[in-house]
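Trainee: Okay, sequence plus prediction incoming.
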Amino acid sequence: MSKLGIVGLGRVGSQILTDVQNLNLFSEIILIDTNKEVASGEALDHSHIQGLSNSTNIDIRVGDYQELADASFIIIASSAPTDPNEGDRVLLAQDNRQMIEAVMSQIQQVTQEAIVILISNPVDTITYIANRFDYPAHKLIGTGTSLETSRFKTLIANHYKIDPKNVEAFVIGEHGQHAVPVWSKVRIHGMSLDEFEALTDVPEIDKANISAKVDQVSMDVFYQKGWTNAAISKVTVNIIQAIALNQRSIIPLTTINYEFGLTDSAFSLPTLIDREGVIQRFEIKLNQSEWIQLKAAHQYIKQTIKQVSKTDK
């Protein structure tokens, strides 16, 4: 069994701690937060689960970066406080840039082996900044549009009244308003949308409406609940499981990018991962509309990086 580190025990980090225990992949989980009392409380609360018959006995404790030297995974969920009345992820960029610089400077000193999963927003910009540090690029993975992908599949499935797992679809680009739903490759259990609609006599899907909702539904959660944590936690746990079990899964993830001639940023593409981290990013064929949207996403992320980088540390 291996060791997991979680940096940041806010609502997202806490939810990940809850969900990751069910994987039965870790014998130790190290919690790091600037508020050690909160981290200690989370460790204590989650230890109380372990008396139940359906739980695993895991050593969950507050620690420091030195204890991550032999970690298999490190999750960075730290974030500046968010305003429930303002859901723009980019507004977090400056404070979270300082956070990721502080965290990565500590991590690079103790390990070069752990898979680092980045969640903090804006995750594409944060992933790019993390790559400025002396750390293997294939081990730095942003959750990117993997969450948008699940939302996209669910929205399509809701229209057709089918199980979302029967929807083959994904989203690329930015985690946010410039996410790019790749409609040209959507299939329903291998069938094109036209074929499926003809065979089932269901109404034609409104692609523009679904595309608009892919990011908007996250804002709906944010404005109503005040935060999002459940879905992104499951996304993170799914990535960990795929890597730890060497499943060689293809998931839309954010890493530093060179594809399509678009450089100096980080955005999501379908990405093959195994126990070593990123193996390959796929420079897929896009239709003209999707290509234009991807270029816009790249430019938006690049501009955010530029704006953040202007500010002195």
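Mentor: Cool, the structure landed. Keep in mind that this is a model prediction, so the values were computed, not measured.
Trainee: use CA for all of it now, contacts and neighbours both
Mentor: Noted.
Trainee: Helices of the protein, start to end?
Mentor: 11-20, 36-47, 93-110, 123-130, 146-160, 193-200, 207-225, 230-244, 288-310 (DSSP state H).
Trainee: neighbouring contacts of the fifth one?
Mentor: Helix 146-160 is contacted from outside by 163-171, 175, 179, 181, 202, 205, 210-211, 214-215, 231-232, 235, 251-253, using C-alpha atoms under 8 Å, 6 or more residues apart in numbering.
Trainee: what's the angle between it and helix 207-225?
Mentor: Computed by axes from the mean of the first three to the mean of the last three C-alpha atoms, to 10 degrees, the angle separating helix 146-160 from helix 207-225 equals 110 degrees.
Trainee: Repeat that for the last one.
Mentor: Angle, helix 288-310 to helix 207-225, by the same axes, to 10 degrees: 40 degrees.
Trainee: what packs against helix 288-310?
Mentor: Counting contacts by 3 or more C-alpha pairs under 8 Å, 6 or more residues apart in numbering; DSSP states H and E, helix 288-310 packs against helix 93-110, helix 123-130, strand 171-173, strand 179-181, strand 266-274.
Trainee: what about stretch 161-175, distance to the chain center?
Mentor: 15 Å (C-alpha atoms, centre = their mean, to the nearest Å).
Trainee: Any chance you could list what contacts that stretch?
Mentor: Defining contact as C-alpha under 8 Å, 6+ apart, one finds that stretch 161-175 is touched by 122-124, 144-146, 148-150, 152-154, 156-158, 179-183, 185-190, 252, 267-270, 294, 297-298, 301.
Trainee: then this one, side by side with the first:
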Amino acid sequence: MHVAIIGGASTIGSTVAYTLASADPTFEITLVDKAEEPAWAHAVDVTHSVFHTVDAPVDGETAGSLGTVRAVGADEIGDLDPQPDLAVFTAAAPRPDDATDTDAREAELEANRGIVDDVAEQLRSIDPIPILVMTNPIDRITYRLWRRLEWPRGHFLGYSLSETARTAHRIGELRDVDPETVYCPVMGEHGNGIVPIFSKLRIDGEPATLSADERADVREYVREIPFEIAKRRGAAETSRWVTSAGTSRLIRTIADGGSGDTGTPVCLSTPVDGEYGLSEGCLSVPVTLSADGADEILEWDLADDERERLAAAHERIRSDLQL
């Protein structure tokens, strides 16, 4: 599989490249960035890391199956041969040092609209492919990119799996269980309007419930922890480790043909067209994946308050759409 990371010289882009190459060194990875020198440096460094990933030295047959990591300029994506099978959109304007609270989302939207339009112009020269959007604010950027390209909506996937990991972590703390035993999907907005679906909560495979206070605690934790990380580590760093791990997991699922055969959905931001009574805009909804992106949006039977929160998140997102 050939993955193009648009904004590959960025903190997130380069970390995704490293994580993906470490998880599966057979991937072809191209870092696409106007900052060609840093992109080249990341590509070479990740290439060297594969030596240890595969426990080199290996035999010639194994070596022949490994992919490559390279870098190209921002205007060269249409000339890539072969064409990418999937693109990761991480291109973004530099974050100011004080972008460490929820107010940063509005500034990010204003700064990144033009970048979306420039990248869309470059992507028009290739055939439609799945695009995993990681540029904030993710729901708004995903929608704008879809409207600019007018490719099938299932190709557009806004990344939101970090919320799922954070939700599981906090529930694990509250219930004194391993977070890896917790299943609680998260719908809604990537930001203040997260909607953990507590009605589907499972701990070690068994249905579980949380009190109203516990549910409020989880929502607050998931909303605030990325900004707390940014305050302590610096806005430019962001939550790159959980983000790159989740992204790598999604890409490998798509590369394997998707999740449709297993029926296991993931919640990702994709354009809605009547699902849950919502139209226009993008927000995280449960989807099954295929090699082409979102194969199907599943309409779960939600609790009343979950449906109300989802509608409120949708309205927040729609209010910011300027096309």
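Mentor: Received, thanks. Keep in mind that what you see is a predicted model, and the values were worked out from it rather than measured.
Trainee: Overlay them and tell me the TM-score.
Mentor: Here the superposed chains carry a TM-score of 0.88, computed using TM-score structural alignment, normalised by the length of structure 1; 297 aligned residues with a C-alpha RMSD of 2.0 Å.
Trainee: Out of the helices and strands packed on helix 288-310 of structure 1, which gets nearest to residue 56 of structure 1?
Mentor: Between residue 56 of structure 1 and those, the tightest spacing by C-alpha to C-alpha is seen for strand 266-274, at 24.9 Å.
Trainee: returning to what we had before: is it possible to get CSV of the helices of structure 1 that adds mean neighbour count and distance to residue 84 of structure 1?
Mentor: Converted to CSV, these look like this (neighbours: other C-alpha atoms under 10 Å; distance: least, C-alpha to C-alpha, whole Å):
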stretch, mean neighbour count, distance to residue 84 of structure 1
helix 11-20, 20, 13
helix 36-47, 17, 21
helix 93-110, 18, 16
helix 123-130, 27, 18
helix 146-160, 21, 20
helix 193-200, 13, 37
helix 207-225, 16, 6
helix 230-244, 19, 17
helix 288-310, 17, 21
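Trainee: want to throw those helices into CSV with distance to residue 5 of structure 1?
Mentor: Output for those, formatted as CSV (distance: least, C-alpha to C-alpha, whole Å):
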stretch, distance to residue 5 of structure 1
helix 11-20, 10
helix 36-47, 12
helix 93-110, 11
helix 123-130, 17
helix 146-160, 21
helix 193-200, 42
helix 207-225, 26
helix 230-244, 12
helix 288-310, 27
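Trainee: closest to residue 258 of structure 1 out of these?
Mentor: When these are compared for distance to residue 258 of structure 1 using C-alpha to C-alpha, the nearest one is helix 288-310, at 11.1 Å.
Trainee: Show me how far the closest one is from its chain's centre.
Mentor: 18 Å.
Trainee: Using TSV, please lay out the helices and strands packed on helix 288-310 of structure 1 together with distance to residue 241 of structure 1.
Mentor: Output for those, formatted as TSV (distance: least, C-alpha to C-alpha, whole Å):
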stretch	distance to residue 241 of structure 1
helix 93-110	22
helix 123-130	20
strand 171-173	21
strand 179-181	25
strand 266-274	10
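Trainee: Quick check: which of the ones you listed is nearest to residue 244 of structure 1?
Mentor: With C-alpha to C-alpha as the yardstick, what comes closest out of these is strand 266-274 (7.6 Å).
Trainee: Please state the offset of that closest one from the chain centre?
Mentor: 11 Å.
Trainee: so that strand aligns onto which residues of structure 2?
Mentor: Aligning strand 266-274 of structure 1 against structure 2 (TM-score structural alignment) gives residues 282-290.
Trainee: Spatially central, which residue of structure 2 would that be?
Mentor: residue 159 (2.2 Å; C-alpha atoms, centre = their mean).
Trainee: OK, contacts around that one?
Mentor: Applying C-alpha under 8 Å, 6+ apart, we find residue 159 of structure 2 in contact with 132-134, 138, 247, 268-269.
Trainee: The same query, at a cut-off of 7 Å, please.
Mentor: For residue 159 of structure 2, the contacting residues are 132-134, 268-269, by C-alpha atoms under 7 Å, 6 or more residues apart in numbering.
Trainee: Narrow the residues you listed to those that are buried.
Mentor: 132-134, 268-269 (16 or more other C-alpha atoms under 10 Å).
Trainee: Would you mind giving those residues as JSON lines with distance to residue 36 of structure 2 added?
Mentor: Listed next are those as JSON lines, based on distance: C-alpha to C-alpha, whole Å:
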{"residue": "132", "distance to residue 36 of structure 2": "22"}
{"residue": "133", "distance to residue 36 of structure 2": "21"}
{"residue": "134", "distance to residue 36 of structure 2": "20"}
{"residue": "268", "distance to residue 36 of structure 2": "30"}
{"residue": "269", "distance to residue 36 of structure 2": "30"}
